[in-house]
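1. Next comes the sequence, and after it the predicted model I'd like to discuss.
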Amino acid sequence: MAAPPDVSARLDDATLIEQSWHRPDVFAVLYDRYFGEIHRYVTGRLGTQIADDLAAETFLVAFRKRRSFDPTRGAVRPWLYGIATNLLAQHRRSETRRLEAFQRSPTDDVTDGGHEESVTARVAAASAQGRLAAALEHLPDGDRDVLLLVALADLSYEEVAQTLDIPFGTVGSRLNRVRRKLRAALGGINPMIGGSDG
């Protein structure tokens, strides 16, 4: 029999994983806690068409591998992001096609000014959008993963390190390298304004 929702909701993630070994229905609490943010992360990487399936697959893989979860290596949240990131790597071709489409598509932003200002703003935004998409497409996989885990999933540097199983310092160095590359691609505009620094 599953723990009442009010009791299981107060249990920490690692305890829930362990309890789910003998009571699989307890795993649903983790699903309820993290599905929304995993879904948003996958949507940001691959778009809405595949997000439902890939987010669900993330939890299916986590459920199947729950006995191998090691709480000494980190928390459940980064573990789930690691699974999602690995699944995303399998869908890299789709992501590349999306970036190529993003590079070609005009922006929908319209200014409050007149028609001339609107056209100028759309052309400038489309140009920056295309340059950004091209730069993202050419980033090494590890650099792109760090950037998107920070920008889309809003993970801290420590959580990114746990997610990708890399040293904490590597997260910062990869993000700095990405910032320089994207800034250069965007003609000096800081691509991380408003982003988290961990």
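-> Okay, I see it. Numbering: from 1, shown residues only.
2. alpha carbons only for contacts and neighbour counts from here, please
-> Fine.
3. which outside residues touch the longest helix belonging to the chain?
-> In the chain, with assignment by DSSP state H, the single longest helix is helix 115-137. Residues outside helix 115-137 that contact it (C-alpha atoms under 8 Å, 6 or more residues apart in numbering): 96, 99-100, 102-112, 144, 181-182, 185-186.
4. Check which residues of the next helix or strand after it are buried.
-> Remark: after helix 115-137, the chain's next helix or strand is helix 141-151, criterion DSSP states H and E. Of the residues in helix 141-151, 143-151 count as buried by neighbour count, 16 or more other C-alpha atoms under 10 Å.
5. just stretch 43-56 next, same as before
-> Applying a neighbour-count criterion of 16+ other C-alpha under 10 Å, one finds 43-47, 51-52, 54-56 buried in stretch 43-56.
6. ok, now stretch 87-105?
-> If you call a residue buried by 16+ other C-alpha under 10 Å, then stretch 87-105 has these buried ones: 87-88, 94-96, 98-100, 102-104.
7. Tell me which of these fall in strands.
-> Among the buried residues of stretch 87-105, no member falls in strands (criterion: DSSP state E).
8. which one of these is nearest residue 72?
-> Proximity of the buried residues of stretch 87-105 to residue 72 (C-alpha to C-alpha) peaks at residue 87, which lies at 23.2 Å.
9. Check the spacing between the closest one and residue 147 real quick.
-> With distances taken as C-alpha to C-alpha, to the nearest Å, residue 87 is found 17 Å from residue 147.
10. re the thing from before, any chance of the buried residues of stretch 43-56 in JSON lines, plus secondary structure and distance to residue 66?
-> Output for those, formatted as JSON lines (DSSP: H, G, I helix; E, B strand; the rest coil; distance: C-alpha to C-alpha, whole Å):
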{"residue": "43", "secondary structure": "helix", "distance to residue 66": "24"}
{"residue": "44", "secondary structure": "helix", "distance to residue 66": "26"}
{"residue": "45", "secondary structure": "helix", "distance to residue 66": "25"}
{"residue": "46", "secondary structure": "helix", "distance to residue 66": "26"}
{"residue": "47", "secondary structure": "coil", "distance to residue 66": "27"}
{"residue": "51", "secondary structure": "helix", "distance to residue 66": "22"}
{"residue": "52", "secondary structure": "helix", "distance to residue 66": "21"}
{"residue": "54", "secondary structure": "helix", "distance to residue 66": "18"}
{"residue": "55", "secondary structure": "helix", "distance to residue 66": "16"}
{"residue": "56", "secondary structure": "helix", "distance to residue 66": "15"}
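11. Structure two is appended below for comparative analysis:
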Amino acid sequence: MTPGAAVAPTAGEPGADDAAVIGASLAAPDRFGEVYDRHADAVHRYLARRVGAAVADDLTSETFLAAFRHRGRYDRERSDARPWLYGIATNLLHRHQRTERAGYRALARSGVDPLDAGDHADSVAARVSAGARAQEIAAVLAGLTAKERDVLLLFAWAELTYQEIAEALAIPLGTVRSRLNRARRRLHAALDHPTH
């Protein structure tokens, strides 16, 4: 090796990218825990906002279990595993689509979010600050197609870029833009002209 030559960090070293860690986990499976440590909280937050904390716990576990099982297929040209993980999480969410849709409809009808019933203090504070807008937003979310809702919530809640959303959902970038544009138009129209 040439003196002074830069060496890419390897898994376990500060600065190792997700691809290096996932690659190393093929020989040393416990290394995959680093990917979990880096991204589990963010994936859980995204899922919890979609389906509530209890279901999010299970879906987060399922997401990382599926990622671990399929880590050999991970494209190690991609240094950031977030789009891959959010794609897995979103696919698992589709199993829960009916429950999710029913929750949004219940919130739109009653103003009481059944997914937040477990944490009374937080839900009271959220209702006070959000007011009637929560019902309007929930009604719009319930009216979106599942595909539009996925794109909107990956953008708004998971804070993924358009490109990352395209990767996560395995759809073209233009499709992300058009779905997000339709969802935003419907959301803005509902909030500018409430039906109440």
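-> Everything's here; your move. Computed from a prediction, not measured in an experiment: that's the story for all the values here.
12. on that earlier part again, output the buried residues of stretch 43-56 of the first structure in CSV; the columns should cover distance to residue 127 of the first structure.
-> Below are the buried residues of stretch 43-56 of the first structure laid out as CSV (distance: C-alpha to C-alpha, whole Å):
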residue, distance to residue 127 of the first structure
43, 23
44, 21
45, 21
46, 22
47, 21
51, 27
52, 31
54, 31
55, 32
56, 35
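13. so which of those residues would you say is closest to residue 81 of the first structure?
-> Scanning these for proximity to residue 81 of the first structure, where the rule is C-alpha to C-alpha, the winner is residue 55, at 9.9 Å.
14. Identify the residue nearest that closest one in space, chain neighbours excluded?
-> Leaving aside its sequence neighbours, residue 55 of the first structure sits nearest to residue 39 (C-alpha to C-alpha, 6 or more residues apart in numbering; 5.2 Å).
15. hang on, that neighbour packs against residue 49?
-> No: here residue 39 of the first structure does not reach residue 49: they are 11.3 Å apart, not a contact under C-alpha atoms under 8 Å.
16. show me the residues around residue 99 of the first structure that make contact.
-> Taking C-alpha under 8 Å, 6+ apart, we find residue 99 of the first structure in contact with 133-134, 136-137.
17. Now do the same for it: its match in the second structure.
-> In the second structure, the residue paired with residue 99 of the first structure according to TM-score structural alignment is residue 104.
18. same question, residue 31 of the first structure
-> Under the alignment by TM-score structural alignment, residue 31 of the first structure pairs with residue 36 in the second structure.
19. cool, residue 82 of the first structure as well?
-> Superposed on the second structure with TM-score structural alignment, residue 82 of the first structure falls opposite residue 87.
20. Now for its match: which residues touch it?
-> For residue 87 of the second structure, the contact set (C-alpha under 8 Å, 6+ apart) comprises 167-170.
21. What about those, which are in helices?
-> Mapping these onto helices (DSSP H) picks out 167-169.
22. how about the nearest residue to the aligned partner of residue 153 of the second structure in the first structure, chain neighbours excluded?
-> By TM-score structural alignment, residue 153 of the second structure lines up with residue 148 in the first structure. Leaving aside its sequence neighbours, residue 148 of the first structure sits nearest to residue 45 (C-alpha to C-alpha, 6+ apart; 7.6 Å).
23. equivalent range in the first structure for stretch 180-187 of the second structure?
-> Stretch 180-187 of the second structure corresponds to residues 175-182 of the first structure when matched by TM-score structural alignment.
24. Against the second structure, what's the mean shift for that stretch, could you check?
-> Following superposition, stretch 175-182 of the first structure is found to deviate from the second structure by 1.0 Å on average (mean C-alpha distance after the TM-score superposition for the first structure).
25. how far does the helix or strand containing residue 178 of the first structure sit from the chain's center?
-> Residue 178 of the first structure is part of helix 168-185 when elements are defined by DSSP H and E. Distance of helix 168-185 of the first structure from its chain centroid, counting by C-alpha atoms, centre = their mean, to the nearest Å, is 16 Å.
26. Show residues contacting that helix.
-> Outside of helix 168-185 of the first structure, the residues within contact range by C-alpha under 8 Å, 6+ apart are 131-132, 135-136, 139, 142-144, 146-147, 157-158, 160-161, 189-192.
27. Just the buried residues of that helix, please?
-> Going by neighbour count (16+ other C-alpha under 10 Å), the buried part of helix 168-185 of the first structure is 171-172, 174-175, 178-179, 181-183, 185.
28. and if you look at stretch 20-32 of the first structure?
-> So stretch 20-32 of the first structure, judged by 16+ other C-alpha under 10 Å, has buried residues 20, 24, 26-27, 29-31.
29. how long is that stretch from one end to the other?
-> Distance across stretch 20-32 of the first structure, first residue to last, is 14 Å (C-alpha to C-alpha).
30. Likewise for stretch 54-72 of the first structure?
-> One end of stretch 54-72 of the first structure to the other measures 27 Å (C-alpha to C-alpha).
31. Roughly how far does the residue nearest the centre of the second structure sit from residue 174 of the second structure?
-> Against the mean C-alpha coordinate of the second structure, by C-alpha atoms, centre = their mean, the closest residue is residue 46 at 4.1 Å. Going from residue 46 of the second structure to residue 174 of the second structure by C-alpha to C-alpha gives 23 Å.
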